[in-house]
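*Asks:* missing the sequence, but the structure's below:
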């Protein structure tokens, strides 16, 4: 009789082996095929219906994948790739998915020949190291203080976007905003945090050309008492608070027993004195504007407005931090800790303006703003949403160039150079890793091939011509003009299509590392239990275990 084998029923579903590899590769290819047509300046748009019933029309790879509802775990991890790329460098979200899908696709032939996934991953990691070395070799330095050059670079990087039809507008806004918030952190090093210190405000109305970068911050708030408080102040002294300006209520359930009628008056007097003392501590520093993240009581409002101080309450913490960066103030949690150095004096103007039906407070004309707001105007909300997505990409490009001022050729030229170099190196790779290494070299050609497909040119002729030009390694700048499909030199003045080095290097790293991770998966185990039929008992049933071999040996665990 066979040795008994325990089989756990109804609690785990399991797939393993090459079946899982093929399923993962197929799922990843399907995700890549969805957004393949959105690469390049001749890209197609996708119309998405989001969960709220709204419609989004875009060719932004990350925005499209965010709206997909997928159940396959490998496909979900591919979508995470796009999100990672967007958070890290803000561009190349479509390229990374296409490249990762192609890396997995070319590995399928190796898996069918029974190559172990570890061998394929080793070859892929070696290919990644060599690809980054090639990028370092062909990268070109750039001067970030040369405004016309920076404008051309940002424009070429966002030439595939919807807003490219508006000329220099978006590139101008992006460079102004990123240059404003750039902070020198060492010799030749600059740090730019576009997520924390740049806020994009979309206000429908006027024309797109009326959009601008404010030398300060704009918030969707009005002063607490519009009739009594000033709405326009030149060179204001600003105090920022993170605490409430109202009477503190007891943390626990506090009971006060009042025996006499006069006791009520005593309580009110105590409250009034507390608020008056708070306001006196603030008014010592002669502020013109007080902004708090928390509440502001009527009594405090009375004392402050009497002293001619305008106040704004219930501001977001992130907005308060931006105002602090813009005008040089410090956000405090206790008014009694206030010092003269904590008062913001860097703003040139505080003004409340009405735009449409809403009031906006502007803290503008700051002397040395390290935070800013980009005010976008446009005809409709849909247009503004797409402009904002394009602006975020443009700001990411400017950020990458400022932080690492190196460029590589776009239009598939970098990928073709990497592919040609890896093909030459593959002859010196020993052992069975030679074939996966060659496969990785071929996978890099997916980007120029997709560009050619989206242009509508003859893909086979174009790719053969490009491979021929890159085979001898003479000119690494030959690529495809995304608009016409012609084979051009990316350095030429009339063409000049570039990519930031950071974006390209991150694309290669993310795509190959993700492909290796998915190839290492050999089991997909699902521990999701089946739903019980209505009316079934509340107590969870125990899993049923049976021993193979003898029918009489079937056992059921006791309830």
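*Replies:* All right, it came through fine. Note that the coordinates shown come from a computational prediction; the quantities given were computed from them, not determined experimentally.

*Asks:* make it CA atoms for all contacts and neighbour counts henceforth
*Replies:* Noted.

*Asks:* Please name every helix or strand in contact with the helix or strand harbouring residue 173.
*Replies:* Counting by DSSP states H and E, the element that carries residue 173 is helix 169-181. Applying 3 or more C-alpha pairs under 8 Å, 6 or more residues apart in numbering; DSSP states H and E, we find helix 169-181 packed against helix 147-157, helix 194-197, strand 198-204, strand 212-214, strand 372-378, helix 381-403.

*Asks:* Alongside the first one, take a look at this:
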């Protein structure tokens, strides 16, 4: 019988790089941990800010996890998975991005020790998924049986903004405005997040931030002679140009006399004048036009006392429809009084070289705007991020399952619940479940570190008070913190934020752990 020599078989080109086995796992875990560590110090009310400087010199100062991770130029594929965790958290519930990223990093760190102890990745993944299920049970048990009135919602909004840059105005004041905005548009089975917008304007202290029952436009009036303000006015929204109609055919007209020219000009002017007359006859006092308005039409509208805005974006026009109750018109020939809306007032305000139009639809409007002020672009950017988070968590509390204790209280309950059930799990999977609980403990431990407390002592005291009273958290006091009742301190988080953080962090960590071969092509 003949034998054949075994020759090595190369299936990849020389331009490919391949990392296998433990080397691949170590690389991925280190990358994931590095991303989590990049945002760890921003967690909690005493978290620090990061200064992010772009290649063009633009500067962003923030402690928002999603903003930090999205701005960083991250190339490692495993690290990008942690960034995706933050992005998912931001999209789904609007807050908790740092929590999710830190938890994912801690799960990888705990898994690293288990792998060094020869625990198979599949066993770790199974244990993590079982622990995540137990964590969801613990969150459900922590949901407070209380009415979500304005005071509770303001506590939720304030908790999300505490520690973020809010300028000279307290988070408590902004929280009241956020809840007012959410309650204004609340109706039916679900709150439409798009019904609450933020309009920013530099040039004043953040305490000048106000809630507008309607829309704020950056567009200026179509004619300088138009009124600067109107009250109790009838409004129309037009999706068309107010210009001379042009023929679609490529026609050429020959004018042989001055009379013919004058007749053509008069016909054109008559057409433009009819636009203004049609609007005037219908009782329109404010016009929002998504198309262009001819200068002559704008002049006729001004003569009629009509305030008109041109080139309004389709997104803003939809907002105006909700704020005023007006319907979109394709042409003026479709104009009917039933298609018109009303506004309590429209006023043009000047801010330096810029103007803003405040379209107030009244207290019954289905659309609101937070008009945010700040002294600098950096301040106003961070304030906008804080308010967006506050709006999202308030809606999440109302729409997605209530609220739970904050300040690390829910995380302590989660780790305690997981450990109490881990003892009943046979085999090596129990080690992974216990490791998951240790990873969750890293969240209150990090809160303690960022608050200036001793992390180990704080965690021991948290567990002791939780065992004794059933609830314990790290309550920030002045420059430090203490162990207390987060509910009594008014520190509340939406349950949905905790659920999403557990789910997304677990999925990312287990996906990374299952990778044992990295092939890079050039």
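*Replies:* Now that the structure is in, tell me what you want to look at. Note that this is a predicted model, so its numbers are computed, not measured.

*Asks:* just to revisit the earlier point, next, the mean deviation of the helix holding residue 173 of the first structure compared to the second structure.
*Replies:* Superposed on the second structure, helix 169-181 of the first structure shows a mean distance to its aligned partners of 1.6 Å (mean C-alpha distance after the TM-score superposition for the first structure).

*Asks:* Which residue numbers in the second structure does that helix align to?
*Replies:* Counting by TM-score structural alignment, helix 169-181 of the first structure pairs with residues 173-185 of the second structure.

*Asks:* What residues of that stretch count as buried?
*Replies:* 174, 175, 176, 177, 178, 179, 180, 181, 182, 183, 184, 185 (16 or more other C-alpha atoms under 10 Å).

*Asks:* can you check stretch 49-56 of the first structure too?
*Replies:* So stretch 49-56 of the first structure, judged by 16+ other C-alpha under 10 Å, has buried residues residue 56.

*Asks:* First-to-last residue distance for it?
*Replies:* 6 Å (C-alpha to C-alpha, to the nearest Å).

*Asks:* to the chain's geometric centre, what's the distance from that stretch?
*Replies:* Offset of stretch 49-56 of the first structure from its chain centre (C-alpha atoms, centre = their mean, to the nearest Å): 20 Å.

*Asks:* Mind listing residues that contact that stretch?
*Replies:* Applying C-alpha atoms under 8 Å, 6 or more residues apart in numbering, the contact partners of stretch 49-56 of the first structure are 47, 48, 67, 382.

*Asks:* Let's see which of those end up in strands.
*Replies:* Among those, DSSP state E puts 47, 48 in strands.

*Asks:* and the gap between the aligned partner of residue 29 of the second structure in the first structure and residue 489 of the first structure?
*Replies:* By TM-score structural alignment, residue 29 of the second structure lines up with residue 25 in the first structure. Distance, residue 25 of the first structure to residue 489 of the first structure, by C-alpha to C-alpha: 35 Å.

*Asks:* the more surrounded of those two?
*Replies:* residue 25 (24 against 21; other C-alpha atoms under 10 Å).

*Asks:* Quick one: map residue 391 of the first structure onto the second structure.
*Replies:* Checking TM-score structural alignment: residue 391 of the first structure goes with residue 387.

*Asks:* check contacts around its match.
*Replies:* Going by C-alpha under 8 Å, 6+ apart, residue 387 of the second structure touches 161, 174, 178.

*Asks:* isn't residue 462 of the second structure right next to residue 470, touching?
*Replies:* No. The criterion here is C-alpha atoms under 8 Å, and residue 462 of the second structure misses it with residue 470 at 10.2 Å.

*Asks:* ok, the two, which is more surrounded?
*Replies:* Remark: of residue 462 of the second structure and residue 470, residue 462 carries more neighbours, 25 against 14, as counted by other C-alpha under 10 Å.

*Asks:* Going by the alignment, the more buried one corresponds to which residue in the first structure?
*Replies:* Checking TM-score structural alignment: residue 462 of the second structure goes with residue 466.

*Asks:* Quick check: the gap between residue 520 of the first structure and residue 509 of the first structure.
*Replies:* 17 Å.

*Asks:* same deal with residue 406 of the first structure?
*Replies:* 17 Å.

*Asks:* before we move on, what about residue 414 of the first structure?
*Replies:* Taken as C-alpha to C-alpha, the span from residue 414 of the first structure to residue 509 of the first structure is 14 Å.

*Asks:* neighbour count winner among these two?
*Replies:* Taking neighbours as other C-alpha under 10 Å, residue 414 of the first structure and residue 509 compare with residue 414 leading, 27 against 18.

*Asks:* helix or strand for the corresponding residue of the second structure for that one, which one?
*Replies:* Matched by TM-score structural alignment, residue 414 of the first structure corresponds to residue 410 in the second structure. Assigned by DSSP H and E, residue 410 of the second structure belongs to helix 409-422.

*Asks:* average gap between that helix and the first structure?
*Replies:* Once fitted to the first structure, helix 409-422 of the second structure is off its aligned match by 1.2 Å on average (mean C-alpha distance after the TM-score superposition for the first structure).

*Asks:* which SSE is the nearest residue to residue 272 of the first structure once chain neighbours are set aside in?
*Replies:* Excluding the flanking residues, the one nearest residue 272 of the first structure by C-alpha to C-alpha, 6 or more residues apart in numbering is residue 299, at 7.3 Å. When elements are assigned from DSSP H and E, residue 299 of the first structure belongs to helix 298-306.

*Asks:* Quick check: buried residues in the helix or strand that comes right after that helix?
*Replies:* Next helix or strand after helix 298-306 of the first structure toward the C-terminus (DSSP H and E): strand 310-312. Buried residues in strand 310-312 of the first structure, defined by neighbour count with 16+ other C-alpha under 10 Å: 310, 311, 312.
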